[in-house]
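Engineer: I would like to see how this sequence folds:
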Amino acid sequence: MTDLEPTAQQLWDSRYAEKPLMWSGRVNAVVAELIEPLEPATALDLGCGEGGDVLWLAERGWHAAGVDVSAVAIERATRAADDRGVTVRASFERRDLQVDGVPTGLFALVLASYLHSPGELDRRSILRGAADAVAPGGRLLVVGHAAPPPWADEHAHHHHLPSLDDTRADLAFDDEWTIEVSEVRAREVVAPDGTPGELLDVVVLAKRH
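Structural biologist: Got it, this is the predicted structure:
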């Protein structure tokens, strides 16, 4: 990195500052579908953004912690937890996973949703740290973009989007794990111009013995 290149925090703070809210505040649909049946316990969300998944978990009885590199995102997530009355069960911390690593501790659920960045990101180390943070009997859920949106400019997503095979290789699960979901899923969305579109996501859910 040269002195002229922004840090990860500067990059994401700048992006979040472009609008009052970057995301909808709603839970990721994959998270809702796969996690809803589980008994509430402890959870860690890596790259939590403005906290939608953490807030959803907290509202369902989980004690959930979210970390993100952006101070702007963390401030919004903390304010949203207060607005939604879940500050007892939802906590947030600004943390650069690239520099500081995954928080210590063991959790019944670890989420790593859309860990992509136009800047430098050692995704393999972060995902393996995420796996190490899963308690015995707990689960790791990884969700990522399998391809850029069909309406995106060809230069808009110049960084590599890991495939399902890439993600499985990064995780390097051994016989300590049972893989419950491993697939590429399509979801229907509305493009910026109002037309229907389809996005593809890599989804891996694994349980630790």
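
Engineer: C-alpha only now, for contacts and for neighbours.
Structural biologist: Fine.

Engineer: can you map out the strands along the protein?
Structural biologist: Remark: strands assigned in the chain by DSSP state E are 42-46, 63-68, 90-94, 107-113, 134-145, 177-190, 196-208.

Engineer: Let's compare: structure for the following, please.
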Amino acid sequence: MRATDRETYDELYRSAPAVWSGRPNRQLVVEAADLPPSRALDAGSGEGGDALWLAERGWRVTAVDFSPVALQRGAAAARARGLADRVEWVHADLEEWTPSAGGFDLVTAHYLHARSAGERAELFRRLAAAVAPGGTLLVVGHLLDAAAAHHHGAGHLDPAVFYRAEDVAAVLEPGEWSDVVTETRERDHGAAERTGNPVPDTVLVARRASRAR
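Structural biologist: This next block holds a predicted model:
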């Protein structure tokens, strides 16, 4: 079974009351803690840890995922924390769904899987187009070579799910972005221990220019 099947993720989320920790991803905290709250898109939101963290900091968040089980769990957590009016939960496949062009001051995507390298490139182009002038694009994945080695022999994982931040940078329109950073960063130790996955993060952070150069 491919890692991009919605049914796979629904089964994963049904397997436990909470699959993930509920805490925000480390790179989101690093990059967004000092940003002024505005409009954010959490692409591949899962159970909503990142979306809820942003909402608590004053952001209005659109959280998108293709697992209705995960979205229901996130929405319940939002209600329990008094954040229901700050997060819109959208059930959609990101490989088919197109966000509003320039509609978000922060677009964040952690560990998105795609069915192929070509579809992944188109997905990241759509996410990049959703960033408003002056806004931030944050994409975090499992480092390609390290992930492939760590998951060697894991038949449910397809090589297409792995990439480098430089692959994301390659789809950005020249002249429209400033301060494009591509880095390998150590994964959060707690997350590595919980998931059994120590693979480093490949991280892209880019700011859309206030106006095209």
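
Engineer: where does the TM-score land?
Structural biologist: TM-score of the superposed chains, computed with TM-score structural alignment, normalised by the length of structure 1, equals 0.85; 202 aligned residues with a CA RMSD of 2.8 Å.

Engineer: hang on, the earlier thing: mean neighbour count and distance to Glu154 of structure 1 added to the strands of structure 1, as TSV?
Structural biologist: Compiled in TSV, the strands of structure 1 are given as follows (neighbours: other CA atoms under 10 Å; distance: least, CA to CA, whole Å):
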stretch	mean neighbour count	distance to Glu154 of structure 1
strand 42-46	25	28
strand 63-68	26	27
strand 90-94	22	31
strand 107-113	24	23
strand 134-145	22	15
strand 177-190	14	19
strand 196-208	18	15
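
Engineer: The longest helix seen in structure 1 packs against which elements?
Structural biologist: Longest helix in structure 1, counting residues (DSSP state H): helix 71-83. Applying 3 or more CA pairs under 8 Å, 6 or more residues apart in numbering; DSSP states H and E, we find helix 71-83 of structure 1 packed against helix 8-16, helix 52-59, strand 90-94.

Engineer: Deepest-packed of those, please.
Structural biologist: helix 52-59 (a mean of 25; mean count of other CA atoms under 10 Å).

Engineer: can you name the residues of structure 2 that that one overlays?
Structural biologist: Under TM-score structural alignment, helix 52-59 of structure 1 corresponds to residues 49-56 of structure 2.

Engineer: Can you tell me what sits against the matching stretch?
Structural biologist: 21-25, 28, 37, 40, 42, 45, 60-63, 74, 78, 83, 86-87 (CA atoms under 8 Å, 6 or more residues apart in numbering).

Engineer: so how far is Leu121 of structure 1 from the most centrally placed residue in structure 1?
Structural biologist: In structure 1, the centroid-proximal residue (CA atoms, centre = their mean) is Ser113; its distance is 2.4 Å. From Ser113 of structure 1 across to Leu121 of structure 1, the span is 14 Å (CA to CA, to the nearest Å).

Engineer: Brilliant, that's me finished.
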